[in-house]
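> just the structure for this:
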Amino acid sequence: MAYRKKQHIIPQHYLKGFSKERDDPTISTGNKIIYCHNVKIEKRHKSAIKNISYGNYFYGKDELYEVNDLDDENSDEDSLDCKNLEDVLNRFETQHNDLLDHVIDNKNLALTLEEMYSLYYFLILLKTRTKGAREHAVKSIKTISESVGQMYFDKNDHDDLRVEALPDPIVTHTEFMQALLGSIDKNLHLIVDLSAVLLINDTETNFITSDNPVIFYNYIAPKYTKYKITTAFACSGFMMFCPITEKLSILFYDKDLYHVHKHSQTTVKIKEKSDIDSINTLQVLNCNEEIYCYDESEIDYIKNLRSRVEKYIKEPKVTFTKLNKKYKHPDAIGDEIYSQQFMPYYKIRLSFLKFNEESMKIYKEIEESKNKNNIPCTVFRQELRNTLSFKA
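Alright, predicted model coming up:
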């Protein structure tokens, strides 16, 4: 039987950033208080951090989901050091806790290369360990399995049969997380070219966070892109937000497509409440069930934000797009390719960020060319950068 039944989905060391007791050394991290609002049942409450955002055996039981010691280059299938996926995540959390404390204490992102890589790890893991990530993984596997199976039946004259895939949520999510942990080094190149700044909130309105705190965003998603696949790491215009305290938030952004007005090399001071409202709205739109905040008085503010954007809140879905038969896409199933929309689109406005007009012009030229040929992908940062370099 697993020795750890209560497994935290959002790390406690992350949530402590939104507690008034954050800097009190006499109170353990798990006992620090945070304020919560459940958007599904419209219930507000305060709670010790250890009692929120967890699930019983959320990452699986020891005897079912053993994983290798990832730090041991000589580990093999017979050398099982970690009991379950949460053990692996806990190994990262000690390192990430120190890193977040460093950023919070120094109020900047002047980090070494090793520290910056650790920050990438932290954000990717924080994004993919959630309930929302599990639901997306299950929905994707279910849709693809049903589509491929149905295609097989139809081609073999069994169109009277229907495929219904029922993937196991824990197994699907665990395998997804293990695959990610195994490939994260190989995929870092997809985000290391992004610029990083620390947003310093100089207003009276606090940042909020949620049970899905890392937000992928792209300004150009609906207007220019026919297939709307623009929140993948490598896409032009990709942005990633993650609040870490009520007054600090990390932002990664595409420096070729956006201009950001900085106050130092790694910081942006926000003085406009409307900017904070926009960033907080992304949390409200993307939360799974709960939003977390620094003070109980902020819950009415959260409810007001949600009421203003409720029409944008939709269930993420997996869609299939018909291809031009002259174009053969490596990920196509038959003559279709699947895509996922992970977040509802809501156009935010940030006073400190503007488009690079010259880059935007080139982006549109590339995107229009792809659309004419019915190519189901957006413009990638490297692709845009190569074109800009060639034209220069």
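> drop to CA atoms for contacts and neighbour counts, all remaining ones
Will do.
> how many residues are close by the nearest residue to residue 249 once chain neighbours are set aside?
Taking CA to CA, 6 or more residues apart in numbering as the measure, residue 249 lies nearest to residue 243, with 3.7 Å between them; neighbours along the chain are not counted. Residue 243 sits with 25 neighbouring residues when counted by other CA atoms under 10 Å.
> contacts for the strand or helix carrying residue 243, please.
Assignment of secondary structure by DSSP states H and E places residue 243 within strand 238-245. Contact partners of strand 238-245, identified using CA atoms under 8 Å, 6 or more residues apart in numbering, comprise 14-15, 17-18, 100, 104, 123, 207-209, 213-219, 230-232, 249-254, 279.
> buried residues in it, which are they?
238, 239, 240, 241, 242, 243, 244, 245 (16 or more other CA atoms under 10 Å).
> helices and strands around the helix or strand containing residue 123, which ones?
According to DSSP H and E, residue 123 maps onto helix 113-128. For helix 113-128, the helices and strands in contact under the criterion 3 or more CA pairs under 8 Å, 6 or more residues apart in numbering; DSSP states H and E are helix 85-106.
> next, the structure of the following sequence, for comparison with the previous one:
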Amino acid sequence: MATNKNQHFVPRCYLKPFTHDGTGKAIRVFNIDREEMIENAAVKHQCSSSYFYGKNERLEAAIQIVEQKYAGVLKRIRSSSYNNFLAEDELILKRFWLLQYLRTEAASKRAVEMSNDFVGLAGADTSFNLEIRDAVQIAMRVFAENMEVIDDLKACLIKNATEFPFITSDDPAIFNNRWFKSDARHRGSTFGLGSSGALAILPLCENIAFIAYDSDVYSISKSCGFVKTKRESDIHALNKLQFLNGRANIFPGQKFSSQELREDYVACKDNRLNERHVLHYAVLDREVGEYKRYRVVSKPEYESHQEALVHSQTLFPNPKAWPMLLQWRKKGFGMTNGTGVGCVRRSRIDDSGGPSFEKMYTGY
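Sure thing, here's the model as predicted:
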């Protein structure tokens, strides 16, 4: 039996730097639906649910170990004497980012919505419908089995030298892909954690953020693992990723005025996605020898068919701007073999199999 009934999917150790005076007790909350600021909300009630991870004591203990390691890294990074991003700290932040990306209520609800839509479209028994806690348990298994998936990404810490602080949200671990969003060759395709051009971003406090990136596609000019920016546009671009990704609440810290925060949100809210997945349905069109050809249809009931394929595609928000500190690498590239594997990083080739891979250049 788990020892804690009230389980946080965004841990209090993560939210603490954004609380009043860093005490971890009260926090400002900007509610996205109401576009309203709530002052002095209790942290213990934020991003939590009764037995969110179920009642598995071993799972709860394993999550607490990751959180404790993160808290230790955060304390070191925020120290004035910390001037060299250590490899062991980088690894802990990568693992914490992945755990946080997979385990939020928003992530679990997205998984449930996609799975249940799939069951409905396929005409399967609704007893197969996924519940939130089922999705959380699956996500934790994915984390345990794939925790090294972004280890190959380069990483650094962004030091915010502007008057505008970093903000965070109830779904703070940002995953996106600038290359896939901007290159017409990727249009209609989705990307995953092993894709070329992957970006993993997490604000750590009001003046430090973590970013991991595919160094075959992007370049960040840094020193000792730090990149310092004085450009307000960089901070606004990174903050807007939180506005686009957050499910219900933004945690802006103490420096932002309510009016400024609302204006920043309004400027990008049209880019928020109402749906975070789409299902594509294809019916068997014809057979040529040993090969089968499928044709995409808008709705399965429009045509009679004996055989079909259903493909689920995850959707990601499309930011209006990216931070200037994230540059394109000259002659950047990904790896592709023309199959459904897509364009992946070099580290993922051995896991893919199939035809041989060739470079796909970004064009920069």
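> and the residue nearest to residue 249 of structure 1? What does it align with in structure 2?
Using TM-score structural alignment to pair residues, one finds that residue 243 of structure 1 aligns to residue 203 in structure 2.
> so that match versus residue 253 of structure 2, what's the distance?
Distance of residue 203 of structure 2 to residue 253 of structure 2, given as CA to CA, to the nearest Å: 12 Å.
> quickly list what's touching both of these two.
Taking CA under 8 Å, 6+ apart as the criterion, residue 203 of structure 2 and residue 253 both touch residue 167.
> how about the helices in structure 1?
Chain-ordered helices for structure 1, with DSSP state H as the definition, fall at 12-15, 85-106, 113-128, 131-155, 169-187, 221-224, 273-286, 298-309, 357-372, 381-391.
> report the buried residues of the third one.
Judged by neighbour count using 16+ other CA under 10 Å, the buried positions of helix 113-128 of structure 1 are 116, 118, 119, 120, 121, 122, 123, 125, 126, 127, 128.
> same thing with the longest one?
Buried residues in helix 131-155 of structure 1, counted by 16+ other CA under 10 Å: 131-134, 136-147, 149-151, 153.
> show residues contacting it.
Applying CA under 8 Å, 6+ apart, the external contacts of helix 131-155 of structure 1 come out as 9, 127-128, 159, 161-170, 172-173, 176, 211-212, 288, 316-318, 333, 338, 340, 342.
> quick one, it and helix 113-128 angle?
Between the direction of helix 131-155 of structure 1 and that of helix 113-128, the angle (axes from the mean of the first three to the mean of the last three CA atoms, to 10 degrees) works out to 60 degrees.
> next: the second one.
Taking the same axes, to 10 degrees, one finds helix 85-106 of structure 1 and helix 113-128 inclined to each other by 120 degrees.
> which elements pack onto helix 85-106 of structure 1?
Judged by 3+ CA pairs under 8 Å, 6+ apart, helix 85-106 of structure 1 is in contact with helix 12-15, helix 113-128, strand 238-245.
> quick one, which of those gets closest to residue 186 of structure 1.
Among those, the nearest to residue 186 of structure 1 by CA to CA is helix 113-128 (11.9 Å).
> where's the top strand by length along structure 2 relative to the chain centroid, distance-wise?
Using DSSP state E to define each element, structure 2 has its longest strand at strand 277-288. On the basis of CA atoms, centre = their mean, to the nearest Å, strand 277-288 of structure 2 sits 29 Å off its chain's mean C-alpha point.
> repeat that for stretch 295-306 of structure 1.
Stretch 295-306 of structure 1 has its average C-alpha position 23 Å from the chain's average C-alpha position, going by CA atoms, centre = their mean.
> buried residues, it. List them.
295, 296, 298, 299, 302, 305, 306.
> which ones are touching the aligned residue in structure 2 for the fifth one?
It stands for residue 302 of structure 1. Residue correspondence to structure 2 (TM-score structural alignment): residue 302 of structure 1 is matched to residue 261. With contact set as CA under 8 Å, 6+ apart, residue 261 of structure 2 has these partners: residue 252.
> before we move on, what about residue 334 of structure 2?
196, 197, 216, 217, 343, 344, 345, 346, 359, 360, 361, 362.
> what does the third one correspond to in structure 1?
By that I understand residue 216 of structure 2. Matched across to structure 1, residue 216 of structure 2 falls on residue 256, judged by TM-score structural alignment.
> got the angle between the longest strand of structure 2 and helix 105-122?
Going by the same axes, to 10 degrees, strand 277-288 of structure 2 is angled at 40 degrees with respect to helix 105-122.
> how about strand 277-288 of structure 2: buried residues?
For strand 277-288 of structure 2, burial by neighbour count (16+ other CA under 10 Å) applies to 277, 280, 281, 282, 283.
> which two in those residues are spaced the farthest apart?
It's 277 and 283 that sit farthest apart of the buried residues of strand 277-288 of structure 2, by CA to CA, at 20.1 Å.
> from memory residue 362 of structure 1 sits against residue 383, does it?
No - checked against CA atoms under 8 Å, the pair residue 362 of structure 1 and residue 383 is beyond contact range at 10.5 Å.
> determine how far the last residue of stretch 232-252 of structure 1 lies from the first.
For stretch 232-252 of structure 1, the separation between the terminal residues is 13 Å (CA to CA).
> picking that back up, would a markdown table of the contacts of residue 334 of structure 2 with distance to residue 32 of structure 2 and neighbour count be doable?
A markdown table is the format used below for these (distance: CA to CA, whole Å; neighbours: other CA atoms under 10 Å):
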| residue | distance to residue 32 of structure 2 | neighbour count |
| --- | --- | --- |
| 196 | 32 | 31 |
| 197 | 29 | 29 |
| 216 | 36 | 21 |
| 217 | 33 | 23 |
| 343 | 34 | 29 |
| 344 | 34 | 25 |
| 345 | 35 | 24 |
| 346 | 39 | 19 |
| 359 | 42 | 15 |
| 360 | 39 | 17 |
| 361 | 39 | 14 |
| 362 | 36 | 20 |
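> can you list those in TSV and add distance to residue 45 of structure 2?
Below are these laid out as TSV (distance: CA to CA, whole Å):
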residue	distance to residue 45 of structure 2
196	38
197	36
216	42
217	40
343	41
344	40
345	40
346	43
359	48
360	47
361	47
362	45
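> what two of these have the greatest distance between them?
When the contacts of residue 334 of structure 2 are compared pair by pair using CA to CA, the farthest-apart members prove to be 346 and 362, with a separation of 14.6 Å.
> that older thread, how near is the match of residue 216 of structure 2 to residue 221 of structure 1?
Distance, residue 256 of structure 1 to residue 221 of structure 1, using CA to CA: 16 Å.
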